[in-house]
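Asks: please find the sequence and the predicted model below.
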Amino acid sequence: MDSTILLLLVQDGVVNGAIYALIALSLVLVFTVTRVILIPQGEFVAYGALTLAAFEAGHRPGTVGLLLALGAAAFVADLAAGRHTLDARSLGAIALRDLVLPAAIAGATLVVPEKPGLLVGILLTLAIVTPMGAYLHAVAYRPLEHASVLVLLVASVGCHLALTGLGLVFFGAEGSRTPPLSDAMIPAGPLVVSGQSLWMLALTAAIILGLWTFFGLTLIGKALMATAVNRLGARLMGIAPSMAGRLSFSVAAFIGALSGILVAPLTTIYYDTGFLIGLKGFVAAIIGGLASYPGAALAAVLVGIIEAFSSFHASAFKEVIVFMAIIPVLLWRSLRSHPVEDDE
């Protein structure tokens, strides 16, 4: 292996690691706030990529119907959850969030041209997929918010299987790609850096900076951090766990959809591709401790580099090598930790 190949592999690993970093950050956010290991995060990635591909092909994506159905189901779940305290104002707010918003987004997809263009398609894709996170939380997870982590994990597996099956129904078994955000090719010594790669790195850095600003400088962000640090204490201070969960799931869905939009020009995305991408993000989150945002981001870059070198030296076993990287980390953590009981 010469220096040029080494630099190419590192470049490829860092670019892939940027996507895994976004997934890992969203998994850490959801887990620290709600104790949910969000296995369906990969489906948000696939839905984002394939929804944009449908717009580019001139089709109305099936995720629009799913958004309407999830909104209606969330409306019923919200009514059931707040049946003892409902008044006209809260009923109107619930209807606006769960019924009017999805209907407005669906109406926007009918108003725009069949091929709305890349920028409009991206905005519509983010608008369609992002609310799904909040609705999924209301329907599948909020009724189980006092359950054990194991029960929440089983619920996540069920949501993953359901969303994967729906993805097959909406998009079919054939894969899709989308146009790159930039066709530029920039020479950098022995390397050639694509504009798409720079977009991926820039948007990843922007998301990380945005999350740091959100958690450090905004009241809602501090409420989420308080919920992550001490759920009972946050509840006593008037921070509703349902609000925190809904917001964290919305952020995770937005990040997942954006990740799908960024990765779709580089590889063909199928209805079930998101699971593998999400699993690599989960490996990074575990290596980072499932509690540290900087640790998860750095671990994601490490996972990307391991994958790149594995593809060069043993392409048939690259997935095995990536997932085996988690084993020594788990062994090391198990030796350093003491058994504790789940007190929630």
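Replies: Ah, there it is. Numbers count the residues shown, from 1 in each chain.
Asks: contacts, neighbours, all on C-alpha from now
Replies: Noted.
Asks: what residues are up against the residue nearest in space to the middle of the chain?
Replies: Centroid-nearest residue in the chain, with CA atoms, centre = their mean: residue 256, separated by 2.9 Å. Shown in contact with residue 256 (CA atoms under 8 Å, 6 or more residues apart in numbering): 22-23, 26, 41-45, 48.
Asks: repeat for residue 210
Replies: No contacts exist for residue 210 under CA under 8 Å, 6+ apart.
Asks: gap between it and residue 253?
Replies: For residue 210, the distance to residue 253 (CA to CA, to the nearest Å) stands at 15 Å.
Asks: again, but for residue 142
Replies: Distance from residue 142 to residue 253, by CA to CA: 16 Å.
Asks: so these two - more neighbours on which side?
Replies: Neighbour comparison, residue 142 and residue 253: the larger count goes to residue 253, with 31 against 22 (by other CA atoms under 10 Å).
Asks: which element is that one on?
Replies: Here residue 253 sits within helix 241-263, counting by DSSP states H and E.
Asks: what is the helix or strand following that helix packed up against?
Replies: Sequence-wise, the next helix or strand downstream of helix 241-263 (DSSP H and E) is helix 273-287. Judged by 3 or more CA pairs under 8 Å, 6 or more residues apart in numbering; DSSP states H and E, helix 273-287 is in contact with helix 3-34, helix 41-56, helix 293-313, helix 318-324, helix 326-336.
Asks: any buried residues in the longest one, and which?
Replies: By neighbour count, with 16 or more other CA atoms under 10 Å as the criterion, the buried positions of helix 3-34 are 8-34.
Asks: could you pull out the helices in the stretch 51-200 of the chain for me?
Replies: 63-81, 88-95, 101-111, 118-136, 149-171, 195-217 (DSSP state H, counting those that start in this stretch).
Asks: give the buried residues for the second one.
Replies: Think helix 88-95. Neighbour counts over helix 88-95 (16+ other CA under 10 Å) mark 91, 94-95 as buried.
Asks: what's the answer for the third one, then?
Replies: When burial is assessed from 16+ other CA under 10 Å, helix 101-111 yields the following buried residues: 101-103, 105-106, 109.
Asks: another structure for you, compare them:
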Amino acid sequence: MDAQIALLLAQDGLVNGAVYGLMALALVLVFSVTRVIFIPQGEFVAFGALSMAMLHAGRTPTTLWLLLALAGMVLVVEVWRWKRGAAVDWTSALVWCVALPAVAAALVLGLKPESLAAQAVTTIVLITPLGPLLYRLAFRPLANATVLMLLIVSVALHGVLVGLGLLFFGAEGSRTPAFSEARFDIGGLQITGQSIVVVGVTLSLVVLLFLFFGRSMIGKALRATAMNRVGARLMGIPTELSGDVSFALAALIGAVSGLLIAPLTTVYYDTGFLIGLKGFVAAIVGGLASYPLALAGALLVGQLESFSSFWASAFKEVLVFTLIIPVLWWRSMFSRHVEDEE
């Protein structure tokens, strides 16, 4: 290996690590607020990329019908809870179940966007409400369950979404045009505009999330819920709404990640699973609690995958997932085990 090849591999590792970093941030966010290890995070990536491809091909994304069906089901559940005497926040319910699905339907069926930017915005509007709708349907009724029970539900939901992905998009893969066709030659190293877009958007999202959690009232409420759910509830923070917001942010991050990788590789209905797992490895490096460590773990995973593809391409996935073993061993040596409360 010479310096030129090493630089190319490092560039690929940086781009891949940026996407894995977004996955890791979403997983840490959802787990810290709701205690859900959200296995289907990668499905948001695949659904976003394939919905964008369908829009670019002039077809109606089938995720629109999934969104409308989920919105109808959640609305029925909310009405049922209200009739049984449960307190229902109708403002948030109408936002997730009526307003955003209506906006998505208007964009897809009415506006029919033609430019890449408009199609990207439409895709984000399509995918983002799926997060809180899935939370309300699958996880909110089990908010007080054990982490293991929530994990089992998460795995089951992953299986359902992968099956729906095959039904909606078929077994064929799709790609979308790059957001930038520019190419730069720096010291003999070819850098594509799309790579710069991926890294730039990732950095922008990281900064925006930092400002969101540090400066906004909603972000501070999410941090309080993550630190102490019961204490946050006693202070008047609606923890159920915190779950909605965390899943909406996870879906938004997944949709953006799908838009970023669709021009770089062919995306299939099940592509998101491996991407989500690599993001999970990065999140484990951060202990499912630290955002900076999760980002550092994502860069490590990206570089390990890139250089493994050169030295031992047949075992690159094995090497990446093996990284989780020493991390878990190290953390088990210095962490105190706490039994779940009954």
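Replies: Nice, I can see it. Predicted, not measured: the structure shown is a model, and the values here were computed from it.
Asks: returning to what we had before: closest to residue 224 of structure 1 out of the buried residues of helix 88-95 of structure 1?
Replies: residue 94 (21.0 Å; CA to CA).
Asks: wait, that closest one sits on residue 78?
Replies: Yes: counting by CA atoms under 8 Å, residue 94 of structure 1 does reach residue 78; the two are 7.2 Å apart.
Asks: quick one: buried residues of stretch 209-228 of structure 1?
Replies: By neighbour count on 16+ other CA under 10 Å, the buried set for stretch 209-228 of structure 1 is 211, 215, 220-221, 223-228.
Asks: for residue 246 of structure 1, state which of those is nearest.
Replies: Closest to residue 246 of structure 1, out of all of those and judged by CA to CA, is residue 224, at 10.5 Å.
Asks: for the closest one, what is the corresponding residue in structure 2?
Replies: Here residue 224 of structure 1 is matched to residue 222 in structure 2, going by TM-score structural alignment.
Asks: can you check residue 329 of structure 1 too?
Replies: Under the alignment (TM-score structural alignment), residue 329 of structure 1 pairs with residue 327 in structure 2.
Asks: number of nearby residues for that match?
Replies: Residue 327 of structure 2: 15 neighbours (other CA under 10 Å).
Asks: likewise residue 189 of structure 1?
Replies: 8.
Asks: contacts only, for it.
Replies: Contacts for residue 189 of structure 1 (CA under 8 Å, 6+ apart) come out as none.
Asks: ok, it to residue 18 of structure 1 distance?
Replies: For residue 189 of structure 1, the distance to residue 18 of structure 1 - CA to CA - is 22 Å.
Asks: same check, this time on residue 237 of structure 1
Replies: In this view, residue 237 of structure 1 and residue 18 of structure 1 are 36 Å apart by CA to CA.
Asks: tell me if I'm right that residue 292 of structure 2 and residue 286 touch.
Replies: Yes: between residue 292 of structure 2 and residue 286 there is a contact at 7.4 Å, judged by CA under 8 Å.
Asks: comparing those two, which shows the higher neighbour count?
Replies: residue 286 (22 against 14).
Asks: quick one: map the more buried one onto structure 1.
Replies: Per TM-score structural alignment, residue 286 of structure 2 is aligned with residue 288.
Asks: so its match sits against residue 299, correct?
Replies: Yes: shown here, residue 288 of structure 1 and residue 299 form a contact pair, counting by CA under 8 Å, at 5.8 Å.
Asks: so which of the helices of the stretch 51-200 of structure 1 gets nearest residue 248 of structure 1?
Replies: Nearest to residue 248 of structure 1 among those is helix 118-136; the distance by CA to CA comes to 8.1 Å.
Asks: which bit of structure 2 covers the closest one?
Replies: Here helix 118-136 of structure 1 aligns to structure 2 at residues 116-134, judged by TM-score structural alignment.
Asks: chain center to that stretch: distance?
Replies: 12 Å (CA atoms, centre = their mean, to the nearest Å).
Asks: for that stretch, which residues meet the burial criterion?
Replies: Buried residues in stretch 116-134 of structure 2, defined by neighbour count with 16+ other CA under 10 Å: 116, 119-134.
Asks: now residue 226 of structure 1: how far from residue 245 of structure 1?
Replies: Separation of residue 226 of structure 1 from residue 245 of structure 1 (CA to CA) stands at 12 Å.
Asks: could you do residue 5 of structure 1 as well?
Replies: Separation of residue 5 of structure 1 from residue 245 of structure 1 (CA to CA) stands at 44 Å.
Asks: which non-adjacent residue is nearest residue 95 of structure 1?
Replies: residue 75 (6.7 Å; CA to CA, 6 or more residues apart in numbering).
Asks: any idea how far the one you found is from residue 90 of structure 1?
Replies: Applying CA to CA, the value for residue 75 of structure 1 to residue 90 of structure 1 is 12 Å.
Asks: do residue 220 of structure 1 as well
Replies: Using CA to CA, which is the criterion applied here, residue 220 of structure 1 is 20 Å from residue 90 of structure 1.
Asks: cool, residue 153 of structure 1 as well?
Replies: On the measure of CA to CA, residue 153 of structure 1 and residue 90 of structure 1 end up 31 Å apart.
Asks: same check, this time on residue 152 of structure 1
Replies: Residue 152 of structure 1 sits 28 Å away from residue 90 of structure 1, going by CA to CA.
Asks: just residue 77 of structure 1 next, same as before
Replies: Residue 77 of structure 1 is 14 Å from residue 90 of structure 1, by CA to CA.
Asks: and what of residue 168 of structure 1?
Replies: From residue 168 of structure 1 across to residue 90 of structure 1, the span is 37 Å (CA to CA).
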